[in-house]
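Asker: this is the structure alone, sequence omitted:
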């Protein structure tokens, strides 16, 4: 797949502007929106390509809210696409942050202002649940339900009880996946 000519810059800009405007809850909450726009609406990437970008994005330092648009923009429209996507996703955040902080500092004691923030949490929870179910389905189809469940349980224990950073676990799984074909080729030649 080439990194240029696949997505018009205008469509890329408005797609990531929309994501930036609707991405309440920060970077992780934006992931389902990015998937909906990039995979389902515009078909710039397949589900597998999106999952790969998400995995790689989680292993790198920095906010996922800029890493994913940057890489997707580069992937579908080259270097200029990267710049357009990152600018489009952060511009609404910057403008909204300035506006909301101004309003919040002035009206922070008003009940409905406090309620706005609390009302968004269940919506983000549902979006993250949908993304989790989508990834479970893809994992189950690719690896089988036993291997998927074992990887999920092991990862959960390592993250929540042992305290290992998720990026390290994803990185280890990527290395294992890269080495696995080499091991299979080596076994086949023996």
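Answerer: Now that the structure is in, tell me what you want to look at. Small disclaimer: the values here were computed from a predicted structure and weren't measured.
Asker: contacts, neighbours, all on C-alpha from now
Answerer: Noted.
Asker: look up how far residue 20 lies from the residue most central in space within the chain.
Answerer: The structure's the chain has its C-alpha centroid closest to residue 31; by C-alpha atoms, centre = their mean the separation is 3.7 Å. From residue 31 across to residue 20, the span is 11 Å (C-alpha to C-alpha, to the nearest Å).
Asker: rewinding a little: so who does the residue nearest to the centre of the chain touch?
Answerer: With contact taken as C-alpha atoms under 8 Å, 6 or more residues apart in numbering, residue 31 is in contact with residue 65.
Asker: comparison target, given below:
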């Protein structure tokens, strides 16, 4: 009985490492266009395929990761691996994610000049760009929908306009904007309850 449990535990452990490696390897080999374009792929692996976390938690992790220095994709890969299997999982996740790019860079180094001038490669790049744009738009819509459900229409639209103003017009660093909204989010429920109490008092009066 103990032997069966030990074998079952080892099999589950191995399966967990295999899941981390295959998920991060897929995001590394299929991701195109930099870190932000890979985020929807990582989200699909973590939330939809393997169900390591809920969509809301992934949104929170993504917000924190965006506020920290370094490439977003490798930070997410490291966090997911660590969340599942500690330091070993984090190491495996990062290595599996960056391995395809490293191998491709080394293997294709001698063809850089050809790739930079080839009309075929330029056409391939141009064809992929709309796909990446749609993936980012879908993810942004889903996160926006959840924000509206949690904050309400007025607050959701208001915060969108404020963030757009800070980022695009005033050129405030994204990390500062994220920290500001995280700070507000910590007190949102309390402020909302106070506002409802004031409304009730006003109606009763």
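Answerer: Received it, and whenever you're ready, just let me know what you need. Bear in mind the structure is a predicted one, so any value in this text is a computation, not a measurement.
Asker: in which helix or strand does the aligned partner of the residue nearest to the centre of the first structure in the second structure reside?
Answerer: Alignment of residue 31 of the first structure against the second structure is given by TM-score structural alignment, with residue 39 as its counterpart. Under DSSP states H and E, the secondary-structure element containing residue 39 of the second structure is helix 35-43.
Asker: now that helix on the first structure. Mean distance?
Answerer: When the first structure is superposed, helix 35-43 of the second structure averages 0.5 Å from its matched positions, counting by mean C-alpha distance after the TM-score superposition for the first structure.
Asker: what packs against the next helix or strand after that helix?
Answerer: Helices and strands here follow DSSP H and E; after helix 35-43 of the second structure, the next one along the chain is helix 55-67. If you count contacts as 3 or more C-alpha pairs under 8 Å, 6 or more residues apart in numbering; DSSP states H and E, helix 55-67 of the second structure packs onto helix 72-107, helix 174-204.
Asker: tell me which other helices or strands the last one touches.
Answerer: Contacts defined by 3+ C-alpha pairs under 8 Å, 6+ apart place helix 174-204 of the second structure against helix 55-67.
Asker: so the helix it packs on matches what in the first structure?
Answerer: Residues 47-59 of the first structure are the counterpart of helix 55-67 of the second structure, counting by TM-score structural alignment.
Asker: how close does that stretch sit to the second structure?
Answerer: Averaged over the aligned pairs, stretch 47-59 of the first structure sits 0.5 Å from the second structure after superposition, using mean C-alpha distance after the TM-score superposition for the first structure.
Asker: buried residues, that stretch. List them.
Answerer: Applying a neighbour-count criterion of 16 or more other C-alpha atoms under 10 Å, the buried positions in stretch 47-59 of the first structure are 47, 50, 53, 54, 55, 56, 57, 58, 59.
Asker: again, but for stretch 23-40 of the second structure
Answerer: For stretch 23-40 of the second structure, using 16+ other C-alpha under 10 Å, the buried residues are 23-29, 31-32, 35-40.
Asker: neighbours of the aligned partner of residue 172 of the first structure in the second structure, how many?
Answerer: In the second structure, the residue paired with residue 172 of the first structure according to TM-score structural alignment is residue 180. Other residues lying near residue 180 of the second structure total 12 when counted by other C-alpha atoms under 10 Å.
Asker: and residue 180 of the second structure, how far is that from residue 86 of the second structure?
Answerer: With distances defined as C-alpha to C-alpha, the gap from residue 180 of the second structure to residue 86 of the second structure amounts to 30 Å.
Asker: ok, residue 179 of the second structure next?
Answerer: Plainly put, residue 179 of the second structure is 26 Å away from residue 86 of the second structure if you go by C-alpha to C-alpha.
Asker: how far off centre is the helix holding residue 39 of the second structure?
Answerer: What separates the centre of helix 35-43 of the second structure from the centre of its chain is 6 Å, taken as C-alpha atoms, centre = their mean, to the nearest Å.
Asker: now residue 113 of the second structure, what's its secondary structure?
Answerer: Reducing the assignment at residue 113 of the second structure to three states with DSSP: H, G, I helix; E, B strand; the rest coil gives helix.
Asker: the first structure: which residue goes with that one?
Answerer: When the first structure is aligned by TM-score structural alignment, the residue opposite residue 113 of the second structure is residue 105.
Asker: show me the contacts for its match.
Answerer: If a contact means C-alpha under 8 Å, 6+ apart, then residue 105 of the first structure has no contacts.
Asker: next: residue 98 of the second structure.
Answerer: Applying C-alpha under 8 Å, 6+ apart, we find residue 98 of the second structure in contact with 25, 28, 74.
Asker: and residue 197 of the second structure, how many neighbours?
Answerer: 12.
Asker: which stretch of helix or strand covers residue 16 of the first structure?
Answerer: Per DSSP H and E: residue 16 of the first structure is located in helix 9-22.
Asker: touching, residue 31 of the second structure and residue 37? I think so.
Answerer: Yes. Here residue 31 of the second structure lies in contact with residue 37, judged by C-alpha atoms under 8 Å, at a distance of 6.8 Å.
Asker: what about the closest residue to residue 104 of the first structure other than its chain neighbours, neighbour count?
Answerer: When the adjacent residues along the chain are set aside, residue 104 of the first structure lies closest to residue 113, with 7.4 Å between them (C-alpha to C-alpha, 6 or more residues apart in numbering). Counted with other C-alpha under 10 Å, the burial measure for residue 113 of the first structure works out to 13 neighbours.
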